[in-house]
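# quick one, what's the 3D model for this:
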Amino acid sequence: MSANKTTTTGQGGDKPSEEMLTEATRVPLWDPEHDDVLVCRQVRQETHDVKTFVFSGREPRDFRYSPGQFMTFELPVEGMVTRCYTISASAARPYRLEITVKRVPGGPGSNWLHDYMVPGKEVNVSGPGGEFTTDATSDEKLLFISAGSGITPMMSMTRTACDLSEPTDLHFVHAARTPSDLIFRDELSLLASQNPGLKVSLTCDSTSASHSWTGFSGRLSLQMLSLMSPDFKDRKIFCCGPGRFMDGVRDMLREAGFDMEKYYEESFDFGAETAGTFEEHSSVAPEISGQTFRVSFSKTGHVVECSPGMTILSAAREAGLLPLSSCQRGICGTCKSKLNSGEVDMQHGGGIRQREIDQGKILICCSTPLSDVEVEL
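Here you go, the predicted structure:
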């Protein structure tokens, strides 16, 4: 004998309207100007020294970002350090973010995340930001070249393309030291088997008896690249990895006669004097006339002359200081500092919130003095 069922459909028994359902299920957008806290929901061990950290908002939030963009994390180590980590997740899955981080010996940010970031822990962030992105579902022929943890923006682009439809014609080349260092190896193999437009080629500098390996061996070379992607000269190339790796890729492509106008790269190198999101083409800077101002650094006591057109970051380096910086274009927010006095012209690219500007903070990489200034450095 079956029981009678009663279904409630709303007042007066009417079915809920599409508008009512949409309103009930709508998730607020993540607002970079106001939202600044992520909660860790999961930690995954990818390799022996690489972990993926999955985050969402305190309350459900819809994250809108382009695959390949990054978030800037404020980590409570050595007082406070700021680090940029590329989102490795698919942009087509908007209710959570993932970053994939390699433990770097002596690296305060990566070691803190590996040792202390656990589900339930909160962290302050800003972003997303960055311009290193492309639509891998377009008709363009693409080639991704990555090494080590430089795989993360490429993985976000590839995952997004596979979620939305499938890559039309994408070759994905990744290099690692050993088979045990290959990040996302199984997932890339699965995606390639499910998406005919995706071709994945992996190479390892060295192999060992403990890990079976039948792929390419040795450092990426022009001959190897020609075997992996015979028509690479016809493709738009995106590259990310350690600085020396990208130097080698650029040299290799120039040797092959590749059109470098179709080459894009990204690197966040906190130890380098210069690090950009895209390859810089050399040019002669115009002479700038104007007044020289004094820049005082309150914490160290240094005082330097800042020539017309010179940024505060350049002045700090002339003083022998090495403030943390990365993109040098006002995008990542790494060099955020307090302006104690004076005025500056700050031409930022979104790496600082308006409320932070109202609190007297600046990005020293893109701020030029308009008067004598004092900066909290």
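# switch to C-alpha atoms for all contacts and neighbour counts from now on
Fine.
# in stretch 113-130, what counts as buried?
113-114, 117-118, 122-123, 125-130 (16 or more other CA atoms under 10 Å).
# please generate a structure for the following sequence too, so the two can be compared:
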Amino acid sequence: MTLDLMPRLGGARAWKDDEPLECVSVVPDGPDVFSFSFRAPSGAWFDYRPGQFLTLELPVPGGPIHRTYTISSSPSRPLSITLTAKATAGSVGTRWILDNLRPGMRIKATGPGGIFVPDVPADRKLLLISAGSGVTPMMAMTTYRYDLGGEPDICFVQCARRPSELVFRRQLEAMARRVPSIKLHYVVSQDDPYDAWTGYRGTFNQLMLGLMAPDYLEREVYCCGPEPFMQSVREMLIGFGYDMEHYHQEAFSAPPVLTPDDAPVLDDVVPSAEAASEVIFAISGRSVPCTETDTILAVSRIAGLNIPSGCSFGVCGTCKTKKLSGEVHMVHNGGISDADVEAGYILACCSLPLGRVEIEA
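Predicted structure coming up:
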């Protein structure tokens, strides 16, 4: 039987949220992760932008609740729309969806909405960085660029706890096999039992980013995930001297951003080469003026002091030294423990002085 939707598309209207959505498929995409596809019973087509979201009205026991989900499908495929949901501990709405929503059921939805969309030319190089459920808008953006044809230049970085939790992995690899300019990079913190993993392990850091996207300065960056993850990405980029005017983010667990005025202000520390600083070396009694973009290690060498160092990239921990007073901006790559940081230690090679700083050297 041929589904008579394409002939009607030319004359059909775009879907409006006064019409319910009808679930047509439920597909598992990972542990406790499912993609739910919908179509409009009237045959209306879906008009939205990659990265936007819908809000569902869920008839849970005790009364309906509203939950927002990013659209994981692409507007280049307008006959249906797909939402991908992961149930976390204590979730009510998403748990109801996973346990109850089935093909044939109809549900009320409002939207689409949101401003986390790639407002850049189609030939602009993209760097998409996600963790956990934050991969959902990145999937929509990548599929859209893929469907436009040509050779979209996309560096796609996905971080997850285990390889089995890399959502959309097969779909992404299918696109990357056909379009070599789509480069995929995965980072996991632990292996799956009895399975081999040959990709990146650990916490996503500056070293990984430099290897994955050496031309990061030329790319528009879109980031989505938990706030601590996004903060670490911002710190990496700031440390690299990236122009943060080209950085965009959305937290998948935060209230949805509907307009630019709703977007949170990112109050990150951005060291400036114009701001004066000073490093005091307590043991040697030296005081050296510098700027906020000079590392403590570089300033020590100007002073003629020999702080032992190895990698000069925050990995080996050789340059660990005690900070006695003041504040530094440190973006390391695993070379110092949280306990050492709490005790006042820094890595001289990747610590930038913010104002007057005294160290034990």
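# using TSV, lay out the buried residues of stretch 113-130 of the first structure together with secondary structure and distance to residue 35 of the first structure.
Output for these, formatted as TSV (DSSP: H, G, I helix; E, B strand; the rest coil; distance: CA to CA, whole Å):
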residue	secondary structure	distance to residue 35 of the first structure
113	helix	21
114	helix	24
117	coil	20
118	coil	21
122	strand	13
123	strand	12
125	strand	8
126	strand	8
127	strand	9
128	strand	11
129	strand	14
130	coil	18
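# which one of those residues is nearest to residue 49 of the first structure?
Nearest to residue 49 of the first structure among these is residue 114, at 8.7 Å by CA to CA.
# now the helices for the stretch 101-250 of the second structure?
135-147, 169-178, 206-212, 227-239 (DSSP state H, counting those that start in this stretch).
# could you give the residue range in the first structure aligned to the first one?
It stands for helix 135-147 of the second structure. Counting by TM-score structural alignment, helix 135-147 of the second structure falls onto residues 151-163 of the first structure.
# what range in the second structure matches stretch 95-111 of the first structure?
By TM-score structural alignment, stretch 95-111 of the first structure lines up with residues 79-95 in the second structure.
# the matching stretch: which residues count as buried?
79-87, 93-95.
# how far does it stretch from start to finish?
End-to-end distance of stretch 79-95 of the second structure (CA to CA, to the nearest Å): 27 Å.
# please compute how far it lies from its chain's middle.
Counting by CA atoms, centre = their mean, to the nearest Å, stretch 79-95 of the second structure is centred 18 Å from the centre of its parent chain.
# who touches the counterpart of residue 236 of the first structure in the second structure in this structure?
Using TM-score structural alignment as the criterion, residue 236 of the first structure maps onto residue 220 of the second structure. Contact partners of residue 220 of the second structure, counting by CA atoms under 8 Å, 6 or more residues apart in numbering, are 124-127, 246-247.
# check residue 48 of the first structure too.
Going by CA under 8 Å, 6+ apart, residue 48 of the first structure touches 180-181.
# map it onto the second structure.
Using TM-score structural alignment, residue 48 of the first structure sits opposite residue 31 in the second structure.
# I'd like to know how far that match sits from residue 130 of the second structure.
Counting by CA to CA, the gap from residue 31 of the second structure to residue 130 of the second structure is 17 Å.
# next: residue 225 of the second structure.
Taken as CA to CA, the span from residue 225 of the second structure to residue 130 of the second structure is 6 Å.
# comparing the two, which residue is more hemmed in?
More crowded of residue 225 of the second structure and residue 130, by other CA atoms under 10 Å: residue 130, with 28 against 24.
# any idea how far residue 226 of the second structure is from that one?
Taking CA to CA, one finds residue 130 of the second structure at 9 Å from residue 226 of the second structure.
# over to residue 191 of the second structure?
In terms of CA to CA, residue 191 of the second structure sits 21 Å off from residue 226 of the second structure.
# please apply the same query to residue 194 of the second structure.
29 Å.
# the two: which is more packed in?
residue 226 (18 against 6).
# distance from the match of helix 135-147 of the second structure to the second structure after superposition?
Following the fit onto the second structure, the mean deviation recorded for stretch 151-163 of the first structure is 0.7 Å by mean CA distance after the TM-score superposition for the first structure.
# which residues does that stretch contact?
For stretch 151-163 of the first structure, using CA under 8 Å, 6+ apart, the contacting residues are 67-69, 86-92, 99-100, 132-137, 144, 146, 167, 174, 183, 191, 195, 240-241.
# and for residue 146 of the second structure, the neighbour number?
Residue 146 of the second structure, neighbours per other CA under 10 Å, totals 21.
# please pick the buried ones from the contacts of residue 220 of the second structure.
125-127.
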